[in-house]
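**Student:** Quick one: sequence plus predicted model below, questions after.
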Amino acid sequence: MDLNIIYKNKENYYNLANNYFNQLDSDELEINDLSVIFPKSISILIDHDFIPTPCIEIKLNILQNQKEVGDYFLYINEKKEFIDEFLVMY
């Protein structure tokens, strides 16, 4: 994987993750219109127990009323094809 390409296009990767996140059923997940989603990190996974690797992990942070309430993880391959997603609400 070319880290320079990922770094130069990081906004595109965050937008991709945001698009996938927006496809989730927000009523079922108790995420409301007042939630704020912002980019947290982009990582390269080399080894993982249940995610095919190598892949790219894009993490978004979820805020409600200025308090962190969860994280959304999108896993994609080098061609930006969906591998998996994971939502953690605390």
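**Tutor:** Great, that's in hand.

**Student:** C-alpha from now on. contacts and neighbour counts both.
**Tutor:** Fine.

**Student:** ok, Y14 to Q23 distance?
**Tutor:** The gap separating Y14 from Q23 is 14 Å, by C-alpha to C-alpha, to the nearest Å.

**Student:** next, the one to line up against it:
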Amino acid sequence: MNSYKDILDKKEDFYSLAITYYYNIDQEYIDHISRIVPKSISLLIDHEFIPTPCIEIKLQLHHKEENEGISSYYLYVNEKKEFIDEFLH
């Protein structure tokens, strides 16, 4: 697994990767979003249904009309930034 420093040095790359994956979701849902806010990057060591270890990238999605957080998008990748899973909540 990448060191903490490697992840910190490349955090903008991780957020960009998550945004790219998010835009592959159903366009109808995306049309209601006005802003995507990077929230966190975490190392996942143990998880019930996600293969671990992996990196979790969280984005907060803001509604177009109210401009408030309405949901979150999570992207899970391995140390090579390869897709593992995603979750829209």
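**Tutor:** Structure received. Keep in mind that what you see is a predicted model, and the values were worked out from it rather than measured.

**Student:** Have a look at Y14 and Q23 of structure 1 and say which one is more surrounded.
**Tutor:** Y14 (20 against 8; other C-alpha atoms under 10 Å).

**Student:** Please determine how far the aligned residue in structure 2 for the more buried one is located from E66 of structure 2.
**Tutor:** For Y14 of structure 1, the aligned residue in structure 2 is Y15 (criterion: TM-score structural alignment). For Y15 of structure 2, the distance to E66 of structure 2 (C-alpha to C-alpha) stands at 23 Å.

**Student:** buried sites along whichever strand or helix holds S40 of structure 2?
**Tutor:** S40 of structure 2 belongs to strand 33-44 when assigned by DSSP states H and E. Within strand 33-44 of structure 2, the residues scored as buried using 16 or more other C-alpha atoms under 10 Å are I33, I36, P38, I41, L43.

**Student:** Out of those residues, the closest to E79 of structure 2 would be?
**Tutor:** E79 of structure 2 lies nearest to L43 out of the buried residues of strand 33-44 of structure 2, by C-alpha to C-alpha, at 9.9 Å.

**Student:** Please give me every residue in contact with the closest one.
**Tutor:** Residues near L43 of structure 2 by C-alpha atoms under 8 Å, 6 or more residues apart in numbering: P53, C54, I55, E56.

**Student:** and if we set it to 6 Å?
**Tutor:** C54, I55 (C-alpha atoms under 6 Å, 6 or more residues apart in numbering).

**Student:** helix/strand/coil for I19 of structure 2?
**Tutor:** helix (DSSP: H, G, I helix; E, B strand; the rest coil).

**Student:** For I45 of structure 2, see how far away it is.
**Tutor:** Counting by C-alpha to C-alpha, the gap from I19 of structure 2 to I45 of structure 2 is 23 Å.
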